[in-house]
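A.B. asks: Could you look at this predicted model? Sequence included:
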Amino acid sequence: MPLDQTLNSLGFAKPPAQTRVVVAMSGGVDSSVVAAQLAEEGYDVVGVTLQLYDHGAALAKKGACCAGRDIHDARRVAEEMGFPHYVLDYENTFREAVMDEFADSYLAGATPVPCIRCNERVKFKDLLETARDLDADCMATGHYIQRKMGAQGAELHCAADAAKDQSYFLFSTTPEQLDYLRFPLGHLKSKEETRALAAKYGLSVADKPDSQDICFVPNGNYAAVIEKLRPGAAEPGDIVDTDGRVLGQHNGVIHYTIGQRRGLGIGGLADPLYVVKLDVAARQVIVGPKDLLATRKVPLREINWLGDGGFLAGGTRQIAVKCRSTKPPTDAILRPISDTEAEIELLVAEEGISPGQACVFYDPDSTRVLGGGWIWRGY
């Protein structure tokens, strides 16, 4: 790079006007601010919104992303800021890559995280390829996470605002994708700063509420969605204790998750009981005392490694991990088994770890995200 060329804010050695960036716009305030900020800085911005499901169908809900009102809001922001905006129909892709697996995982007794699969299989795969087809230099999103340049290339780091950090949902981002992605909001200290920027740019979405829960699950009712996607798949069975004694009946294992205490319908017992296992083949919900939920060994597969060097070459190492999005990282030992499999040993046992959830790796001495994997069997 010539000495007189400095990098622009997206890391390219050319003027913003000569830098094309595709912004993934969900219609919410975060991605709208990213698009508006880059447009104001003079970048060649192209907004793209994915319609992921039929906003008129029963699965959609008010306040969810990527359908209905949100598409309109994204288009309006583009008009306000004067850059082109496109809506791409990804309904079939989203159903096949995300919703079908969500339903099948629940029917198999797991607790999936579809937001991770959506980022992995749709937004950072198909949409990213669309950005390349549009000759964009990079793709920007409104995720709260940071991309920093390290000695060996781009690194993924937690957001400056721990309360908004989305690293758990982005652990499967590959090094190749990370080279192309940009996250302009990751350095902000609070969501209030984002809303202040939206007000500064005069955006119509400045006061729009954040979307909640999974976008295609109305009111958090997972079972209703699964029954719609897989009619008749939920079969009744017994609620049993760890000795096999029948304590009650259920209307399908999809109504239960590991660690659940409320809504079991087996009152009158001296001590509280929790769901400790789901036996899909026997159609049994197995309950027991809380101490049976604690575990220290967590088997993983589909490992995505973002640390320096090879995953296997590094051998056993001490890291920090999250086995749930809502918990802070905790100390653990990482033991690689193959390029795609590993075992985590938690230094302090955790309760309610469930197959289908993600386990995300962190550098214990910095904010860097080292990758992660999927929890794949019960204990």
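C.D. replies: Good, I have the coordinates.
A.B. asks: hey, let's count contacts and neighbours off CA atoms from now on
C.D. replies: Fine.
A.B. asks: ok so residue 225 is a helix residue?
C.D. replies: Yes. Residue assignment for residue 225, taken from DSSP: H, G, I helix; E, B strand; the rest coil, places it within a helix.
A.B. asks: how many other residues sit next to the closest residue to it other than its chain neighbours?
C.D. replies: Ranked by CA to CA, 6 or more residues apart in numbering and with sequence neighbours excluded, the top spatial neighbour of residue 225 is residue 217, at 6.4 Å. If you count neighbours by other CA atoms under 10 Å, residue 217 ends up with 19.
A.B. asks: can you check residue 366 too?
C.D. replies: By other CA under 10 Å, 9 other residues sit near residue 366.
A.B. asks: Spit out the contact partners of residue 63.
C.D. replies: Contacts here follow CA atoms under 8 Å, 6 or more residues apart in numbering; on that basis residue 63 touches 70, 209-212.
A.B. asks: again, but for residue 78
C.D. replies: Contacts of residue 78 (CA under 8 Å, 6+ apart): 35-36, 47, 84-85.
A.B. asks: Could you tell me which of those count as buried?
C.D. replies: Applying 16 or more other CA atoms under 10 Å to the contacts of residue 78, the neighbour count classes 35-36, 47, 85 as buried.
A.B. asks: Tabulate these (TSV), appending secondary structure.
C.D. replies: Converted to TSV, the buried ones among the contacts of residue 78 look like this (three-state DSSP):
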residue	secondary structure
35	helix
36	helix
47	strand
85	strand
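A.B. asks: Comparison target, given below:
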Amino acid sequence: MPLDSATRPLNSLGFAKPEAETRVLVAMSGGVDSSVVAAQLAEEGYDVVGVTLQLYDHGAALAKKGACCAGRDIHDARRVAESVGFPHYVLDYENAFREAVIEEFADSYLAGATPVPCIRCNERVKFRDLLETARDLDADCMATGHYIRRVMGAQGPELHCAADPVRDQSYFLFSTTREQLDYLRFPLGGLPDKAATRALAAKYGLPVADKPDSQDICFVPEGNYASVIEKLRPGAAEPGEIVHVDGRILGVHDGVIHYTIGQRRGLGIGGLSEPLFVVRLDVDARRVIVGPKEMLSTRIVPVREVNWLGDAPLTARAEWEVLVKVRSTRPPRAAILRPLSDTQAEVELLTPEDGVSPGQACVVYEPGGTRVLGGGWIWRGA
């Protein structure tokens, strides 16, 4: 007698039905991580559909190395699908990507911020537009190759850091909403390290098993932000003055877009008795303000566009004792989170941090655990 959905055990993706009747859309970048996810789910018997997004000019992308979603990556994703034996589609998201990610990146950078476009891409393209495409294809869920864990809690799915802290991508996924989290799956989050992923790729005989990890933002070759901004906003690299916080003019620069908060090298103002750092960018006056390192220390961090994933509402308490990351490469630090509304808050760092910059994310974690409680965008000067 066949089991009904009330008595059938859940499959590995959390559905009370056979794997062959569970359709999962896998977002495939062409890299080893998402390829392993697709191959693993296919081997388990799921109805896998692979989708790769073309996010910017395909012809220009073919000449690039070291970035995701380029022409070579689309080709690699297709090869994986063919070798494993599941359907694969390429969707043209160029216009959506430009409007939702690239334009804001350019405007934010020109305003003196240090944007993180990968977060916006996850939030506005992959986990919004692509997720809707998955629903249109009658997929039961969407799986990605991100290193993060989805854990069922007392009040539904929770977002947790990956088992491997080196690969953890929670900083880039803080804006994932509850509704999105209900639909998303992250099969790699529990793996001990990247070597385990590559071992699986070799096991499945994937053509990308030895492919290097991408390093750059996909539309920023060689990490050269300024050259991209100049193409997007001609005339943006206007020269101006490098000014000490005490008012002294120390030199000239060839565009504020070439500088970031906390920068020390490449200022072109050698011969001074003290090391100086970029402490502020005055875009309107085209001035790069420099000063001693202690001026970079920040204790109070204002955040907005807060996405909250805690069990209780953000405003249920006047203060939350939390851990926060203000940069993806830094470990979480103890802080007090004070809600100002459902979407704005003030974060007090118990130990001041250097180089806190508008445009970066401030991601919130539970103390003593792995749960991601959400986060927001740092929105004015440190």
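C.D. replies: Alright, I've got the coordinates. Quick caveat, the model's predicted, so the values are computed rather than measured.
A.B. asks: Now the TM-score, please.
C.D. replies: Here the superposed chains carry a TM-score of 0.98, computed using TM-score structural alignment, normalised by the length of structure 1; 379 aligned residues with a CA RMSD of 1.1 Å.
A.B. asks: tell me the two of the buried ones among the contacts of residue 78 of structure 1 that are most distant?
C.D. replies: 36 and 85 (12.3 Å; CA to CA).
A.B. asks: From residue 225 of structure 1, how far off is residue 44 of structure 1?
C.D. replies: Per CA to CA, to the nearest Å, residue 44 of structure 1 is found 40 Å from residue 225 of structure 1.
A.B. asks: what's the counterpart of residue 184 of structure 2 in structure 1?
C.D. replies: Using TM-score structural alignment to pair residues, one finds that residue 184 of structure 2 aligns to residue 181 in structure 1.
A.B. asks: surely its match meets residue 142?
C.D. replies: No. In this structure, residue 181 of structure 1 sits apart from residue 142 without contact. The criterion is CA atoms under 8 Å, and the distance is 10.9 Å.
A.B. asks: still on that earlier bit, excluding chain neighbours, give the residue nearest to the match of residue 184 of structure 2 in space.
C.D. replies: With CA to CA, 6+ apart as the measure, residue 139 is the residue that lies nearest to residue 181 of structure 1, at 5.1 Å, once sequence neighbours are left out.
A.B. asks: I'd say residue 209 of structure 2 and residue 194 touch.
C.D. replies: No. With contact defined as CA under 8 Å, residue 209 of structure 2 and residue 194 do not form a contacting pair (11.4 Å).
A.B. asks: Of these two, give the one with the bigger neighbour count.
C.D. replies: A side-by-side neighbour count of residue 209 of structure 2 and residue 194, using other CA under 10 Å, places residue 209 first with 20 against 16.
A.B. asks: what do we get in structure 1 for that one?
C.D. replies: Counting by TM-score structural alignment, residue 209 of structure 2 lines up with residue 206 in structure 1.
A.B. asks: what does residue 114 of structure 2 give?
C.D. replies: Under the alignment (TM-score structural alignment), residue 114 of structure 2 pairs with residue 111 of structure 1.
A.B. asks: What is the end-to-end distance of stretch 147-158 of structure 1?
C.D. replies: Terminal residues of stretch 147-158 of structure 1 lie 9 Å apart, using CA to CA.
A.B. asks: hang on, the earlier thing: which residues touch the match of residue 114 of structure 2?
C.D. replies: By CA under 8 Å, 6+ apart, the contact set of residue 111 of structure 1 is 105, 257, 354-357.
A.B. asks: same deal with residue 199 of structure 1?
C.D. replies: residue 206.
A.B. asks: re earlier: please convert the buried ones among the contacts of residue 78 of structure 1 to JSON lines, extending it with distance to residue 275 of structure 1.
C.D. replies: Listed next are these as JSON lines, based on distance: CA to CA, whole Å:
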{"residue": "35", "distance to residue 275 of structure 1": "45"}
{"residue": "36", "distance to residue 275 of structure 1": "47"}
{"residue": "47", "distance to residue 275 of structure 1": "45"}
{"residue": "85", "distance to residue 275 of structure 1": "47"}
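A.B. asks: Looking at those residues, which is nearest residue 196 of structure 1?
C.D. replies: Using CA to CA, residue 36 is the member of these that sits closest to residue 196 of structure 1, with 12.6 Å.
A.B. asks: surely the closest one meets residue 81?
C.D. replies: Yes. The pair formed by residue 36 of structure 1 and residue 81 meets the contact definition of CA under 8 Å, at 6.2 Å.
A.B. asks: so the longest helix seen in structure 2 aligns onto which residues of structure 1?
C.D. replies: Secondary structure of structure 2 read by DSSP state H shows that its longest helix is helix 71-84. Aligned by TM-score structural alignment, helix 71-84 of structure 2 falls on residues 68-81 of structure 1.
A.B. asks: do stretch 39-47 of structure 2 as well
C.D. replies: Equivalent residues of stretch 39-47 of structure 2 are located at 36-44 in structure 1, counting by TM-score structural alignment.
A.B. asks: Ok, stretch 369-376 of structure 2 next?
C.D. replies: Taking TM-score structural alignment, stretch 369-376 of structure 2 hits residues 366-373 over in structure 1.
A.B. asks: from the chain's centre, how far out does the matching stretch sit?
C.D. replies: Stretch 366-373 of structure 1 has its average C-alpha position 14 Å from the chain's average C-alpha position, going by CA atoms, centre = their mean, to the nearest Å.
A.B. asks: Could I get the buried residue list for that stretch?
C.D. replies: By neighbour count, with 16+ other CA under 10 Å as the criterion, the buried positions of stretch 366-373 of structure 1 are 368-373.
A.B. asks: what's the helix or strand for residue 11 of structure 1?
C.D. replies: Using DSSP states H and E, residue 11 of structure 1 falls within no helix or strand.
A.B. asks: check contacts around the aligned partner of it in structure 2.
C.D. replies: The pairwise alignment with structure 2 assigns residue 11 of structure 1 to residue 14, based on TM-score structural alignment. Listed by CA under 8 Å, 6+ apart, residue 14 of structure 2 has no contact partners.
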